[in-house]
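Asks: need a structure here:
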Amino acid sequence: MSEIETLFGVLRQSADEPVVDMLERMVREAPDHALSKMNALHLAGQSGLGEEQVIGGLLHAVGLGILEMTWSVMCPSCAGVLSANKSLKTVNSPQYHCAFCAAGYETTLDNLVEVTFTVSPRVRKIAAHNAEELPLAEYYRQVFWSSAIDLPADLDGLLRELTLEAVDLPSGERAILSLQVPAGTLIVFDPVTHTAQFLEVKGEETSERQNLSLIFNKAEVPVDAVALRPGSLRLALENRTDARVLPAVWVANQRLDDLLTRRKPSLTAKRLLTNQTFRDLYRTDTLAIGQRLKILSLTFLFSDLKDSTGLYEHVGDLVAFDLVNEHFRLLQEIIAAEKGAVVKTIGDAVMATFETPDRAIAAAIRMREAMSELGAQRQQQGLLLKMGIHEGSCLAVTLNGQQDYFGQTVNIASRVQGLAASRSIVVTEAVVDNAETRTLLEANGLNPTPRSVALSGIADKVSVYEIP
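Replies: Below you'll find the predicted structure:
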């Protein structure tokens, strides 16, 4: 049996069979570019498999060394990768700048960091493992652009239409380009060093040759746009780096805008942090001690068993212990099924996160019913959950040796849970204001009752809604 067969045999023990079949088929048959920066959500859509299934399978494949995982900081405007990282620990800049778009972005995990997967060279060697040898179009496809951009099959032909000239310039060499530059905005851009020079071409056409020199090095120095007139341009390029560069002269027009706005869903860091399989595999090795990464919107669900002390008194320690463990198992199963993850348990309480409020509501409704069914099965009708949900910004941090969250949103969610009584679910205004949440509640015939409450440690009163 080959090493590949052995690895996939082991993978079948932890990942869903259809996902393993898909991955094994891709490793054996797919073109090289399909195995570089694999987009979990796009793969799920193409194969008709569940997103959580595919994400889980890819994560287990990483653990076995079949795939490698990359955390890429990407520009929201052009989808270019600004920083590729093997770990979230090295995403440590408060802001990233895109030279191609001449724009800066605050580092958040919502849509600035995506997670992709590439086949390991021990399983199959592909061209992207040696990016120095990729031609221009494939370098853009497999290295520069993120998996969130929907690139056409004939990218090489499209790039020829969008650029006036392009050159593969080895380390230490120079090149001279003779161009006829049209009126408009041009961008001399190198995707290797992320260097850009904007050219503003306007005015009367000139019969004299214009000259411009650009040097590529590792220094990131902001430069002003160069003013030119339509006509002849002699562009001198020099590579002072220790690797090749791939400068091209782009025409900033509607066709370029159309290319850069072609998007497909991709796996964000926020989505992955709320995946149960990821937390099970990487809960203690995601962020560095002291590292803090901002999330603009995350939904927190807190649950607690009602009168668990009385339960122990009523049925005894052994029966109560078994009930509580079964309660944890059911809750984690439901939370994972609704695209959430259990962050931690505190006594009989659970803290979970979801990418969006509607998934938390869906989980809470199912959790409530599951506890009623469990109570009926075990003849414990008093087995009830108190639940609270809140959505807002927070910080992803490491606390007590594992990946956790910090901030006022977490505090409010915890305090809102304390307002719940018996079977009620208490949520904040931010949760019920979500359009998908309202649709879900209407579909389930649930009409939240509003009230204004004071929460400990919160200056102003908070509007909450009780879901009966």
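
Asks: going by C-alpha atoms from here, please, whenever you check contacts or count neighbours.
Replies: Fine.

Asks: who are the contact partners of the residue nearest in space to the middle of the chain?
Replies: By Cα atoms, centre = their mean, the chain has its centre lying nearest to T268, at 0.8 Å. By Cα atoms under 8 Å, 6 or more residues apart in numbering, the contact set of T268 is 109-115.

Asks: out of these, who has the most neighbours?
Replies: Per-residue neighbour counts (other Cα atoms under 10 Å) across those peak at V113, which has 29 neighbours.

Asks: hang on, it packs against W71?
Replies: Yes: counting by Cα atoms under 8 Å, V113 touches W71, with 6.4 Å between them.

Asks: give me the common contacts of these two.
Replies: A269.

Asks: mind checking the longest strand of the chain?
Replies: Counting by DSSP state E, the longest strand found in the chain is strand 385-399.

Asks: what packs against that one?
Replies: Using 3 or more Cα pairs under 8 Å, 6 or more residues apart in numbering; DSSP states H and E, the elements in contact with strand 385-399 are strand 293-305, helix 357-377, strand 402-406, helix 408-417, strand 425-428, helix 429-432.

Asks: go with 7 Å
Replies: If you count contacts as 3 or more Cα pairs under 7 Å, 6 or more residues apart in numbering; DSSP states H and E, strand 385-399 packs onto strand 293-305, strand 402-406, helix 408-417, strand 425-428, helix 429-432.

Asks: this one next, for a side-by-side:
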Amino acid sequence: MASPELHYRWTWELAAPPAALWPLVSDTDRFNRDCGLPPVEIVPPAPGETTRLTNSRRLRLRIAGVPVEWDERAFSWLAPRRFGVERVYRRGPIARMRVQCELEPRPDGGTTLTYDVSVDAGSLFGQISASLVVGQFSQAAFGRIFRRYDEFAQRGLTLAARHAKPRLARGGAARLTAGSALLARICAAPLVHRLTDYIRSAEAASAARIRPYALADNWGADRRRTLELCLHATRAGLLDLSWDVICPHCRGARRREHDLSHIERRAHCESCQVDFEANFDRFIELTFVPNPAIRVASRPDYCVGGPQLTPHILAQEWVPAGATSHLPVSLTPGRYRARSRGSSYQPTFRVETGAPAVLDLALDGHDLADEPAVAPEGELRLFNADPVARLVAVEHLAWTNDAATASEVTALQTFRDLFSREVLRADEQISVSSITLVFTDLKDSTQLYSTIGDAPAFGRVLTHFEVLRAMVREEGGAVVKTMGDAVMAVFPRPLPALRATLAAQQRLARPDAFPLPEGVPVPRFALQPLALKAAIHTGPCLVLTQNDRLDYFGTTVNIGARLCSICQGAEIVISEAVETDAEVARFLREHAAVARTEVPLRSFGDRPFSIARVQLRNAESTP
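Replies: The predicted structure follows:
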């Protein structure tokens, strides 16, 4: 005789609104851990296995020594209103479980949170187990956890802000104190104090993947200074590097390496079942983890499919065969995509004020003439003409900017100074879709040697290198290499490159008016004015290891070098790609005189190439 289905429905009245509660309540990984559940393990499919549910994962764990294994269908959710999941058990006391959590807004600004659990016990033992675990324990435990989340939401805090009891390694406290003292000689003491406190007391999941930009935003600190703090802390023995390869679909860290030389261009995401090519400016992120001699911080999985594991996906819905799903969405303006696993057709749409309130999207591959739009508080109607159900994810196409990408980190002078051996494998090449390159050379350097003599001229050239390095460092770039009197530098964005180059030109042209940067030694010989030729170009490149250092190759590099050769000195030649950058365009309008022209470039078919020759309007100061 089949056991009856057990159904539990609990309701809590919370003070925070659904939008504030959603990031906390829908973080099912932390929720399961807060409930005291053990970590889960993904069970890989056996060779030739075809018995699993579509769009599901097989998971297992042990509770009180009892092995439990189940197939978990993909979560469905609609942020910030609801999420749910279904599990079909292969081993353990019960046969099936369905969970649905809903957050309904109240007129007073609060939230009514409803949690539904349906259990197919499958046996008398399963019925007893479910009654004890779900019926008695869960309601009280869930209530405590949701009320704690409500307190965090009202205070505007994230779960990462929670502190844990210190669990340092043997001797870890002494090492932390010694490393902090060393770090305080280099970095600002308040930041050092905050970092050491975080290493000591942050909860394990947060400490196991320290993201420097997220830390900086949480502290209200400068992002670059915080990143440099973490880099110096690694050298001081407080942290270790971790290079995370990010899946372009779920945007999760699918591989973590402690050495850049272990990163490969081709990568695979087991969760999404997709192959992809990692690039430096999006799919490789630098994070940090405490040095295990100070604290062992692990990040086990307690849930592998909840909404907060893919926060860029605002809705995920099962659309039945031949049916239409109606999704009342609440989206911020921008571009979105409706993606269905196994389908190459991924329609995109825009969310903008004043657009129609309803948008119909067919999932059958019918191309749209134009990218349609829907209002921020609108409705998506997803039609599935296929004979099978489709799992559709509605995702925001914009990536968050809180990742310290490999492109940014390797373009930082501090990183190159501290970790010069962090390079790619000799036979590996990884793309970067946009990087800014600066090429400089001294004008009439041969004449300088003959005019003031070899020794004074050489001293002046060395000083010029130090001035350039200091200006590049100050603006967040890095010197890649020197070639005779020439320099190649790299920046994540065009504007810092322009500012650094202008500052270097001024200091070299008028050493009497502009003091040498701090830390640059004054040469024994008189400071002779120097004219610096410079060019800036931005675009895609290949990153590879050359002469035991990270270097850049490709058309963008070649064009930048050619532009420097046509510079006349006392100016900066910039490409059209640099000039039209929004930040650069604003800077030029306010501070510079710009002469636009077209020039033929040798080795590029002598085709006309649009450039701008840039000079500061006021040469007496650096903007």
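
Asks: so what number do they get for TM-score?
Replies: Once the chains are overlaid, their TM-score stands at 0.71 when taken by TM-score structural alignment, normalised by the length of the first structure; 373 aligned residues with a Cα RMSD of 3.4 Å.

Asks: that older thread, between which two of the contacts of T268 of the first structure is the distance greatest?
Replies: The largest separation in the contacts of T268 of the first structure, counting by Cα to Cα, is between D110 and V115 at 11.6 Å.

Asks: what residues do the two have in common as contacts?
Replies: Shared contacts of D110 of the first structure and V115 (Cα atoms under 7 Å, 6 or more residues apart in numbering): 268-269.

Asks: let me know the outermost residue of the first structure.
Replies: Within the first structure, S207 marks the point farthest from the mean C-alpha position, 50.6 Å out by Cα atoms, centre = their mean.

Asks: which ones are touching the aligned partner of A341 of the first structure in the second structure?
Replies: Under the alignment by TM-score structural alignment, A341 of the first structure pairs with A478 in the second structure. If you count contacts by Cα under 7 Å, 6+ apart, A478 of the second structure has them with 411-413, 472, 489-491.

Asks: so A478 of the second structure versus F491 of the second structure, what's the distance?
Replies: 7 Å (Cα to Cα, to the nearest Å).

Asks: what residues are shared contacts of these two?
Replies: Listed as contacting both A478 of the second structure and F491 by Cα under 7 Å, 6+ apart are A411.

Asks: that older thread, name the stretch among the helices and strands packed on strand 385-399 of the first structure that sits most buried.
Replies: With neighbours defined as mean count of other Cα atoms under 10 Å, those peak in mean count at strand 425-428, which reaches a mean of 26.

Asks: so what secondary structure elements neighbour it?
Replies: Counting contacts by 3+ Cα pairs under 7 Å, 6+ apart, strand 425-428 of the first structure is packed against strand 385-399, helix 408-417, strand 462-467.

Asks: where exactly do the strands run in the stretch 101-250 of the first structure?
Replies: For the stretch 101-250 of the first structure, strands defined by DSSP state E, counting those that start in this stretch occupy the ranges 103-106, 113-119, 163-166, 174-181, 184-190, 195-201, 206-216, 226-228, 231-239, 248-251.

Asks: an error on my part: the question was meant for the stretch 351-500 of the second structure.
Replies: For the stretch 351-500 of the second structure, the strands defined by DSSP E, counting those that start in this stretch occupy 358-362, 373-374, 379-383, 390-396, 430-442, 478-483, 486-491.

Asks: right, and the ones you listed - which one's nearest R9 of the second structure?
Replies: R9 of the second structure lies closest, by Cα to Cα, to one member of the strands of the stretch 351-500 of the second structure: strand 390-396, at 26.3 Å.

Asks: how about that closest one: buried residues?
Replies: For strand 390-396 of the second structure, a neighbour-count test (16 or more other Cα atoms under 10 Å) marks 390-396 as buried.

Asks: likewise stretch 83-99 of the first structure?
Replies: Buried residues in stretch 83-99 of the first structure, counted by 16+ other Cα under 10 Å: 83-84, 87-89, 91, 96-99.

Asks: now do stretch 413-421 of the second structure
Replies: 413-416.

Asks: any idea how far that stretch is from the chain center?
Replies: 21 Å (Cα atoms, centre = their mean, to the nearest Å).

Asks: likewise for stretch 270-289 of the first structure?
Replies: Using Cα atoms, centre = their mean, the offset of stretch 270-289 of the first structure from its chain centre is 12 Å.

Asks: contacts for it?
Replies: Contact with stretch 270-289 of the first structure is made by 56, 59, 88-89, 109-110, 336, 339-342, 353-355, 397-398, 401-403, as judged by Cα under 7 Å, 6+ apart.

Asks: mind doing that once more with 8 Å?
Replies: Contact with stretch 270-289 of the first structure is made by 52, 56, 59, 87-89, 109-111, 115, 295, 336, 339-343, 353-355, 397-398, 401-403, as judged by Cα under 8 Å, 6+ apart.

Asks: corresponding residues in the second structure for that stretch?
Replies: Counting by TM-score structural alignment, stretch 270-289 of the first structure corresponds to 407-426 in the second structure.

Asks: what is the end-to-end distance of the matching stretch?
Replies: Length of stretch 407-426 of the second structure, first residue to last, Cα to Cα: 18 Å.

Asks: check stretch 568-576 of the second structure too.
Replies: Terminal residues of stretch 568-576 of the second structure lie 18 Å apart, using Cα to Cα.

Asks: kindly report the same for stretch 453-461 of the first structure.
Replies: The first and last residues of stretch 453-461 of the first structure sit 5 Å apart, counting by Cα to Cα.

Asks: mind listing what's buried along that stretch?
Replies: The neighbour-count check on stretch 453-461 of the first structure (16+ other Cα under 10 Å) flags L455 as buried.
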